[in-house]
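[1] Pasting a predicted model and its sequence here:
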Amino acid sequence: MDGRGVAGDARAWVHEAVRLVQADGNRSADTHLRVFPLPPAWGVDLYLKDESTHPTGSLKHRLARSLFLFGLANGDIGPGTTLVEASSGSTAVSEAYFARMLGLPFTAVVPRSTAPAKLGLIRRQGGRVHLVDDPGAVYAVAEELGARPGHHYLDQFGQASTVTDWRGNNNIACSIFEQMALERHPEPAWIVVGAGTGGTSATIGRYCRYQRHATRLAVADPEGSVFARAWRTGSRDVTGPGSRIEGIGRPRVEPSFVPGVVDEVVTVPDEESVAAARLLHERLGVRAGASTGTNLVVALDLVDRMCREGRAGSVVTLICDDGDRYLDTYYDDAWVAARGWDLARARARLDPLAPPVA
């Protein structure tokens, strides 16, 4: 076969790969927008967009799809390409899913501290796990592996804000506003998200400005993460220990974090993140990870602020992933106690913000 035939076969493979990835999105229903029960007299409504209902169980399914489509369209991914990612778990689960769909090998460079259930999910999707003792080293190790011949580093942290079309095209921001259209306060006063890559906050913040919405964006940042300090100081050079809340918070400012589209960043204590995740399970019967708890803490505080200011309206946040992944960590009392987290103290502050509604 001559060179043109080889090139033609590769192009045909890419066309089919794009079709497969797009078909996955086309046959997946949009994620639910759940109502969190609050006293009607407050005049403020709270919603959680349930990203745990994606085929791979987390918000990262959207990012993985976008990374694959970008890589295919950009000529980075072809037949036989070995894919590599640096991930704390959920993104790697979703990327392993798409890699298996296309018949491509996939390696996730993951901190050794990642929840065992997540590692099992990566392997179940056909991915290989490369464990790293130092969480801060995952970038360099993944980049080194991805630079090998026939390999491609997907680079979620560097590419998240680039690969998603923030103007619309069924991104998460577009979906939120479409689902809010018939609610009594259709334009949210606030949308609250965590930041891991920074891609979700960048997409939502850009979309709100592009569509001229009055909605403000709050980033919920777990303790140990640097995003709050970076936003307050205007410096991208700050570093820190990183987060103990899987999926959000970073020891460095990621390239995809866009501080200029964020209106407020709130640091959330770890024990409140875990307590709020359990509170969500009690109120809605939905078990989610602690990153969802981080979001919920900030959302409830904003609801409280609006009530104290006498402002009616709505607040929207996200359920980031399925809490069954954390049964042996955030939902295990002994594991939580070993980390010194006082959930009773956290609940004493949070419960008045979310009283049971008959």
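    Great, that's in hand.
[2] can we go C-alpha only for contacts and neighbour counts from here?
    Will do.
[3] now the most centrally placed residue in the chain: how far from residue 66?
    The residue lying closest to the centre of the chain (Cα atoms, centre = their mean) is residue 59, at 4.8 Å. Distance from residue 59 to residue 66, counting by Cα to Cα, to the nearest Å: 12 Å.
[4] Could you find the closest non-adjacent residue to the residue nearest to the centre of the chain?
    residue 51 (4.8 Å; Cα to Cα, 6 or more residues apart in numbering).
[5] longest helix anywhere in the chain?
    Determined from DSSP state H, the single longest helix within the chain is helix 3-26.
[6] List the buried residues in that helix.
    Neighbour-count burial for helix 3-26, counted by 16 or more other Cα atoms under 10 Å, picks out 11, 13-14, 17-18, 21.
[7] what would these look like in JSON lines with distance to residue 315?
    Listed next are those as JSON lines, based on distance: Cα to Cα, whole Å:
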{"residue": "11", "distance to residue 315": "45"}
{"residue": "13", "distance to residue 315": "44"}
{"residue": "14", "distance to residue 315": "41"}
{"residue": "17", "distance to residue 315": "38"}
{"residue": "18", "distance to residue 315": "35"}
{"residue": "21", "distance to residue 315": "32"}
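[8] ok, second structure coming up, stack it against the first:
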Amino acid sequence: MQDIDRFSRADRDWVDDAVRRVEADANRSADTHLVRLPLPAFPDIDVYLKDESTHPTGSLKHRLARSLFLYALCNGQVHEGTTIIDASSGSTAISEAYFAAMLGLPFVAVMPRTTSAEKIALIEREGGRCHLVDDPTTIYAEAQRLADATDGHYLDQFTFAERATDWRGNNNIAESIFEQMRLERFPIPTWIVVGAGTGGTSATIGRYLRYRRHRSSLCVVDPENSAFFPGWRDREAGTTTNCGSRIEGIGRPRVEPSFLPGVVDRMISVPDAASIAAARAVGEVLGRRVGASTGTNVWGVLTLAEEMRAAGERGSIVTLLCDGGERYANTYFDDGWLTEAGIDPAPHRERLTGWLR
């Protein structure tokens, strides 16, 4: 009989302490706020933004990064000294770099070269290293190659996002929304609207709605050049596009494994110019900049609100404020960058003005 002890008690002690540190971070952070978006044009429809920018790393992806680290630690995949690697469009990598630094682990983010300079600086500020690639579709293979070369661990957010989060509760984002809505005029939202990057958030919310038997419907909004919308429409999980999304954080060139089309009630394809116009307009209403993925969300919200008003329906809609606009000062809020990219938000401003006044 052969007895092999692969990991020492000291290794288990390190993992125990790592889990404690990650959970302590969640315990220190109060839940994110639910912000009312004033819409005088829709007196019978209340719209709320769950402000995920208040997380320690400034975005919705803080929740995902925490879950991915706990998942990997509890699966025995991460140990003291393990190099952590993930493929990302930016925000998840910022949060992952934060948790890696907390645990004293090296971190490498594999990202498209078009990722905003502000996000790259934030990753490096957290102690992470950025590995940039020209072709966004190669980030998965390159992340795996680096993990193999360093004997590290590839977190693979696009595969494990829907598995790492406890969708039944445990203060996930869905449970938090319904608890915060409890005293509002319409406590059970008619719609919850989110974008899809990994698909993990929509999977968590869609499952939770069914588990708790809520009557709310889930709408996923999707930017140009993303595979999620055509894949959902055509019921084809193998759908791909030949380029990446210009709205950082959402939209993918393939339908990611964590995206669960069966829990999505509706999808809306949103032009990039509309996303950016909405982000700018919402920033004016709130008095602070928001990212373009929030603009995508709000465009979907206002589309649904217009339909509800036309049908004489009353109710509430909840969406996410994914991150702050300061990360995009040199892109979405730079008129020169928009001109060079061939994006003109102006045609969408009139419709937004009618909605927001």
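    Cool, the structure landed. On a predicted model such as this, the values are computed, not experimentally measured, just so you know.
[9] Report the TM-score for the pair.
    Remark: TM-score between the superposed chains equals 0.97 [TM-score structural alignment, normalised by the length of structure 2]; 353 aligned residues with a Cα RMSD of 1.2 Å.
[10] Most widely separated two among the buried residues of helix 3-26 of structure 1?
    Taking Cα to Cα as the measure, the buried residues of helix 3-26 of structure 1 span a maximum distance of 15.4 Å, between 11 and 21.
[11] What span of structure 1 is stretch 282-298 of structure 2 aligned with?
    Aligned by TM-score structural alignment, stretch 282-298 of structure 2 falls on residues 280-296 of structure 1.
[12] now the end-to-end length of that stretch.
    8 Å.
[13] Just the residues contacting it, thanks.
    36-37, 52, 192-194, 219-222, 245-248, 268, 270, 272-278, 317-326, 330, 356 (Cα atoms under 8 Å, 6 or more residues apart in numbering).
[14] Take these and keep only those in strands.
    36, 192-194, 219-222, 268, 317-319 (DSSP state E).
[15] Go through these and name the one nearest residue 90 of structure 1.
    Nearest to residue 90 of structure 1 among these, with distances taken as Cα to Cα, is residue 319, at 13.2 Å.
[16] wait, doesn't the closest one sit right on residue 54?
    No: counting by Cα atoms under 8 Å, residue 319 of structure 1 sits too far from residue 54 to count as a contact (11.1 Å).
[17] Looking at the two, which has the bigger crowd around it?
    More crowded of residue 319 of structure 1 and residue 54, by other Cα atoms under 10 Å: residue 319, with 31 against 20.
[18] Which residue ranges of the stretch 201-350 of structure 1 form helices?
    227-233, 270-284, 290-308, 333-338, 343-350 (DSSP state H, counting those that start in this stretch).
[19] ranking these by burial, who's on top?
    Ranked by mean neighbour count under mean count of other Cα atoms under 10 Å, these are led by helix 290-308, which reaches a mean of 24.
[20] Would you mind getting the average deviation of that one from structure 2?
    Here the mean offset of helix 290-308 of structure 1 against structure 2 after fitting is 0.5 Å, by mean Cα distance after the TM-score superposition for structure 1.
[21] now that helix and helix 343-350, what's the angle there?
    Computed with axes from the mean of the first three to the mean of the last three Cα atoms, to 10 degrees, the direction of helix 290-308 of structure 1 lies at 30 degrees from that of helix 343-350.
[22] related to what we said a few turns ago, which one of the helices of the stretch 201-350 of structure 1 lies nearest to residue 128 of structure 1?
    helix 290-308 (24.7 Å).
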